[in-house]
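[1] the following block contains a protein sequence and its predicted model.
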Amino acid sequence: MATVVELKQALKEALEKRGVLGQIRANIRAEVFHALDDQSEPRPPLSRENLLINELVREYLEYNKYKYTASVLTAVLRIVGKFLFQKLASLKCPWIDSFLSKS
């Protein structure tokens, strides 16, 4: 019969193999950040530029398969869903307009 230590090790290995352990760790980190976030002091509204930068960082993380880091970033920044191209095109920002005209 397996010992408790052996069962723990087998469970850890199975979760790591399936990629679940990293996801659980990322979820715990996100929840810790959320719990520590001081809701009594509201954050300043994000500028359009910062919103775009945050989304670019999130997309970079996802593109490079840093999905756990991206999930923590998403939770911390409260970014929901993908940034729509139509929203990007509607922003009145010279450097965004310049970038979009080159594509």
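    Thanks, I have the structure now.
[2] every contact and neighbour count from this point should use C-alpha atoms.
    Will do.
[3] so which strand or helix has residue 95?
    Secondary structure assigned from DSSP states H and E places residue 95 in helix 94-102.
[4] put this next to the previous one:
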Amino acid sequence: GGVDSKRIKFFTYNSLEKTTEKYIPEGDKLENTHYAFLHNSNDEDNDFKLEEILAYNINKYGFNTPNKCLKAQKDLNDIVASKSFGVNKVTFDVTIKK
């Protein structure tokens, strides 16, 4: 992903289905917010709902600044790390500035 002359955009790649998706946010409403999870979607041991947790965190912190989004993501990562052996709480901040 990256930033073109007008807005940020990102792409995802599904290694199982060999497909890509393109995401370009439009407007400043929550329903226009796009996200992707790096996880094994075939993992049946996943006993928590990533989208519900992220939506809760976004409503808790907001989403109109990079710092608010990072707080929501870090909280999600901490929850996943507490329940999944292969995930730790080490995170790095990368903010794309225009």
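    Right, received. Where do you want to start? Note that the coordinates shown come from a computational prediction; the quantities given were computed from them, not determined experimentally.
[5] tm score of chain vs chain?
    Superposed pair, TM-score by TM-score structural alignment, normalised by the length of structure 2: 0.26. Supporting alignment: 43 aligned residues with a C-alpha RMSD of 4.0 Å.
[6] follow-up on the earlier one: now the helix holding residue 95 of structure 1: buried residues?
    Residues residue 96 are the ones in helix 94-102 of structure 1 that count as buried (16 or more other C-alpha atoms under 10 Å).
[7] does anything pack onto that helix? Which helices or strands?
    helix 85-90 (3 or more C-alpha pairs under 8 Å, 6 or more residues apart in numbering; DSSP states H and E).
[8] now for the helix it packs on, which elements pack on it?
    Against helix 85-90 of structure 1 (3+ C-alpha pairs under 8 Å, 6+ apart) you get helix 94-102.
[9] what about residue 81 of structure 2, distance to residue 50 of structure 2?
    Distance of residue 81 of structure 2 to residue 50 of structure 2, computed by C-alpha to C-alpha, to the nearest Å: 12 Å.
[10] pull the number of nearby residues for residue 52 of structure 2.
    Residues within reach of residue 52 of structure 2, counting by other C-alpha atoms under 10 Å, total 11.
[11] what do you get for the one 5 residues further on?
    By the other C-alpha under 10 Å criterion, the neighbourhood of residue 57 of structure 2 contains 20 residues.
[12] from what I can see it touches residue 72, true?
    Yes: with contact defined as C-alpha atoms under 8 Å, residue 57 of structure 2 and residue 72 form a contacting pair (4.7 Å).
[13] now do the shared contacts for the two.
    The contact sets of residue 57 of structure 2 and residue 72 do not overlap (C-alpha atoms under 8 Å, 6 or more residues apart in numbering).
[14] can you give me the strands in structure 1?
    Taking DSSP state E, structure 1 contains no strands at all.
[15] how about the helices in it?
    For structure 1, the helices defined by DSSP state H occupy 4-17, 20-36, 48-63, 67-77, 85-90, 94-102.
[16] for the fourth one, name the packing helices and strands.
    For helix 67-77 of structure 1, the contact count by 3+ C-alpha pairs under 8 Å, 6+ apart identifies helix 20-36, helix 48-63 as packing neighbours.
[17] check what contacts it and list those residues.
    22-23, 26-27, 29-30, 33-34, 54, 58, 61-62, 80.
[18] apply 6 Å and report the result again.
    Identification of contacts with helix 67-77 of structure 1 by C-alpha atoms under 6 Å, 6 or more residues apart in numbering yields 23, 26, 30, 58, 61.
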